[in-house]
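Asks: Below: sequence and its predicted model.
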Amino acid sequence: MPYVIADDLPEEPAGLRFRRLLDRPEILQMPGAHLGLAALLAKKAGFSALYMSGAAMSATMGLPDLGMITVDDVAWHIRQVVRASALPVLVDGDTGYGEALNVMHMVRCFEEAGAAAVHLEDQLLPKKCGHLNDKKLAGADEMAAKVAAARKARRHLYIIARTDAVASEGMDAAVARARRYLDAGADAIFPEALTNREMFEEFARRMPGVKLLANMTEFGRTPFFTAAEFQAMGYAMVIWPVSHLRVAARGMEELYASIREHGGTHRMVDRMQTRAELYETIGYHAYEALDASLIRTVVPEAMPQR
């Protein structure tokens, strides 16, 4: 059941709730959910934290993941996901939307919107998906300054530093950068675009005692691993950043093709969430009950026959 206007929301700051989840022995699993409805469905499935991908938000707006969206765009998504689910949310902060002062502004905006955690990456603009080629990296000192700025600006926000250095500078450089970012104030490290089990294990072995985030994106450079496999390799968190968007986009594509071909949606009805199921997901009647003067809506049980 979603939270409704009259419900008591969690009083503990989201960042502290996120830290408590990381204190559990099992790996923290965070599926992508950048829309309120997606957040409700992920919560219903039993997840205790969510991830918001910049690529997913950009694609939803019809834009490529090249650092084109703004802090306000992301904060709008954060507010709806947090309002809908009240779950701790890790947010993709890209490169921080500028230099140190911009990073501080981003941290304050995201935390005020309800975010629990953010990750910053050491790419230069225009940034790319971490699994693409020809990424340009910022200097380690420049990235460390951003991490320090984020640490200074945060109240409870959990800060994860992402490094894309493995692909262009090698494992030694990536480890050195990660240690520099930890010294600057990062709470955890996200090594992006590792390409095999041995690389994941080596990075974890060389970062003892550090909370690590693994990215299990499809159609990238990382083979498929399960959450249990990542945990065995030494990782505390795993995200599936754009999986929900990929499935939804393919579903919409097939729907539009079916309407165009058959002149209606009748071939796709068995693929749809029913009105009753949707209303249950979004708590329609719970909201309706807040105003006793409203008449309870009667949901049609079946489509009329022609």
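Replies: Received, thanks. Quick caveat, the model's predicted, so the values are computed rather than measured.
Asks: make it CA atoms for all contacts and neighbour counts henceforth
Replies: OK.
Asks: Let me see the ranges of the strands in the stretch 201-306 of the chain.
Replies: 211-215, 237-240 (DSSP state E, counting those that start in this stretch).
Asks: Out of these, which gets nearest to residue 48?
Replies: Across the strands of the stretch 201-306 of the chain, residue 48 has its closest neighbour in strand 237-240 (12.0 Å, CA to CA).
Asks: Tell me the buried residues in the closest one?
Replies: 237-240 (16 or more other CA atoms under 10 Å).
Asks: Pasting the second one now:
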Amino acid sequence: MKPRQRLRAGLNNPQQLIRVVGAHNALGAKLIERNGFDAVWASGFEISTAHAKPDANILSMTELLYCAEQMVEATVLPIIADCDTGFGNINNVVRMIKEYEKAGVAAVCIEDKVFPKMNSFIPGRQELAPVEEFCGKISAAKDAQTDEDFMVIARIEALIANQGMEEALYRAEMYREVGADMILIHSKLQEPVEIIEFCNKWKHDTPIVIVPTTYPNLSLHQMKELQIKVVIYANQALRASVKAVNHMLETLRISDSLSSISSQIAQMDELFDLQGMKEYVALEKEYKDRHRPKVIR
């Protein structure tokens, strides 16, 4: 089964909660696959941070697309790409859909804020796009795709922008009507009260996606009871990496030898395995042996 079909099948399975983990490169995607998760989130935040740039539409679509393409190549898992606001207007969205679909991405997510966006957890400017404008983007995105298994997620930022639950539900209904395959409802509260309220009031079959960055206590059991279909752990892997690398560097800086950090680092064999070095060497040997001269001169 192809990655897009696998993601679609997961959504159609009433027993499955799809668990997605954020990555910013091919190595991250490969580690997510090896640890048994269902899909990879090509995170705009992670990719921006990896470039040491703010998560505020500083990077171009081409830069984000390149990272997503590397993830597609590295793993059999579906890649769900964070595409911010669609990189501009409707025409930008149409181009984005064509490029991401061609790259093998399983789904894209666009949010209903104005371009350029600001990360949802930064106080201040969190301006929403007009409903009709964003409906146009969703509609144009669905019309532009060619593979019926490719999906478009509409991310609602009404709660982030302090516009209230009524506005969030209204926008969700409008986006569902114009063809959004999933609805991502976002909240910045420290407890999942808004998420619980939204899910309890949502009366449609369109799957709900959440990103529990600020409300980590919401359990998988609770998510299933709320009929949530997809949970995205959007940035935890990057944050763990930064903490681990900082700890190792702090230890190394005051140490007399590399032996002080031996327990903190992966073995070289593990990295060779992640690279696919064994397969590389085997293929090289196969073709060398295949064309070895039969006659010794």
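Replies: Arrived safely. Only a predicted model underlies this, so the values are computations on that prediction, with no experimental measurement involved.
Asks: coming back round to it: could the strands of the stretch 201-306 of structure 1 go into JSON lines alongside distance to residue 161 of structure 1?
Replies: Converted to JSON lines, the strands of the stretch 201-306 of structure 1 look like this (distance: least, CA to CA, whole Å):
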{"stretch": "strand 211-215", "distance to residue 161 of structure 1": "10"}
{"stretch": "strand 237-240", "distance to residue 161 of structure 1": "13"}
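Asks: Tally up the residues packed near the equivalent of residue 166 of structure 1 over in structure 2, please.
Replies: In structure 2, the residue paired with residue 166 of structure 1 according to TM-score structural alignment is residue 159. Residue 159 of structure 2: 20 surrounding residues under other CA atoms under 10 Å.
Asks: repeat for residue 187 of structure 1
Replies: 21.
Asks: what's stretch 102-112 of structure 1 aligned against in structure 2?
Replies: Using TM-score structural alignment, stretch 102-112 of structure 1 pairs with 92-102 in structure 2.
Asks: thinking again about what came up before, what's the closest of the strands of the stretch 201-306 of structure 1 to residue 42 of structure 1?
Replies: strand 237-240 (11.8 Å).
Asks: residues in contact with that closest one?
Replies: The contact list for strand 237-240 of structure 1, computed with CA atoms under 8 Å, 6 or more residues apart in numbering, reads 22, 27-32, 51, 211-217, 227, 230-231.
Asks: I would like the range of structure 2 that aligns with the helix ranked longest in structure 1, please.
Replies: Longest helix in structure 1, counting residues (DSSP state H): helix 243-262. The aligned range for helix 243-262 of structure 1 in structure 2 is 236-255, by TM-score structural alignment.
Asks: tell me, how many neighbours does the residue mapped onto residue 30 of structure 2 from structure 1 end up with?
Replies: Matched by TM-score structural alignment, residue 30 of structure 2 corresponds to residue 40 in structure 1. For residue 40 of structure 1, the count of nearby residues is 26 (other CA under 10 Å).
Asks: still on that earlier bit, check contacts around the match of residue 166 of structure 1.
Replies: 165, 168, 186-188, 194.
Asks: any idea how far it lies from residue 82 of structure 2?
Replies: Going from residue 159 of structure 2 to residue 82 of structure 2 by CA to CA, to the nearest Å gives 19 Å.
Asks: same deal with residue 111 of structure 2?
Replies: Counting by CA to CA - residue 111 of structure 2 and residue 82 of structure 2 are separated by 9 Å.
Asks: ditto for residue 24 of structure 2
Replies: 11 Å.
Asks: so residue 187 of structure 1 makes contact with residue 162?
Replies: No. Judged on CA atoms under 8 Å, residue 187 of structure 1 makes no contact with residue 162 at a distance of 11.1 Å.
Asks: Look at residue 166 of structure 2 and tell me its secondary structure.
Replies: The local conformation at residue 166 of structure 2, judged by DSSP: H, G, I helix; E, B strand; the rest coil, is helix.
Asks: separation between it and residue 156 of structure 2?
Replies: Applying CA to CA to residue 166 of structure 2 and residue 156 of structure 2 gives a distance of 12 Å.
Asks: Which helix or strand contains the spatially closest residue to residue 75 of structure 2 that is not a sequence neighbour?
Replies: Nearest residue to residue 75 of structure 2, sequence neighbours excluded (CA to CA, 6 or more residues apart in numbering): residue 30, at 5.6 Å. Under the criterion of DSSP states H and E, residue 30 of structure 2 resides in helix 26-34.
Asks: how close does that helix sit to structure 1?
Replies: Taken over the aligned residues, the distance from helix 26-34 of structure 2 to structure 1 averages 1.2 Å (mean CA distance after the TM-score superposition for structure 1).
Asks: which residues of structure 1 does the next helix or strand after that helix align to?
Replies: Using DSSP H and E, the next helix or strand after helix 26-34 of structure 2 towards the C-terminus is strand 39-42. Structural correspondence for strand 39-42 of structure 2: residues 49-52 of structure 1, per TM-score structural alignment.
Asks: Not counting the matching stretch itself, show me its contacts.
Replies: 18, 28-34, 39, 42, 78, 87-92, 239-241.
Asks: how deep is the nearest residue in space to residue 37 of structure 2 that is not next to it in sequence tucked in, by neighbour count?
Replies: Closest residue to residue 37 of structure 2 apart from its sequence neighbours, by CA to CA, 6+ apart: residue 19 at 5.9 Å. Neighbour count of residue 19 of structure 2, defined by other CA under 10 Å: 17.
Asks: from the contacts of strand 237-240 of structure 1, which would you call buried?
Replies: Neighbour counting by 16+ other CA under 10 Å classes 27-32, 51, 211-217, 227, 230-231 among the contacts of strand 237-240 of structure 1 as buried.
Asks: just the strands in the stretch 1-150 of structure 1 please.
Replies: 28-31, 50-52, 89-92, 117-121.
Asks: can you redo these as a markdown table with distance to residue 294 of structure 1?
Replies: Output for these, formatted as a markdown table (distance: least, CA to CA, whole Å):
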| stretch | distance to residue 294 of structure 1 |
| --- | --- |
| strand 28-31 | 36 |
| strand 50-52 | 34 |
| strand 89-92 | 34 |
| strand 117-121 | 39 |
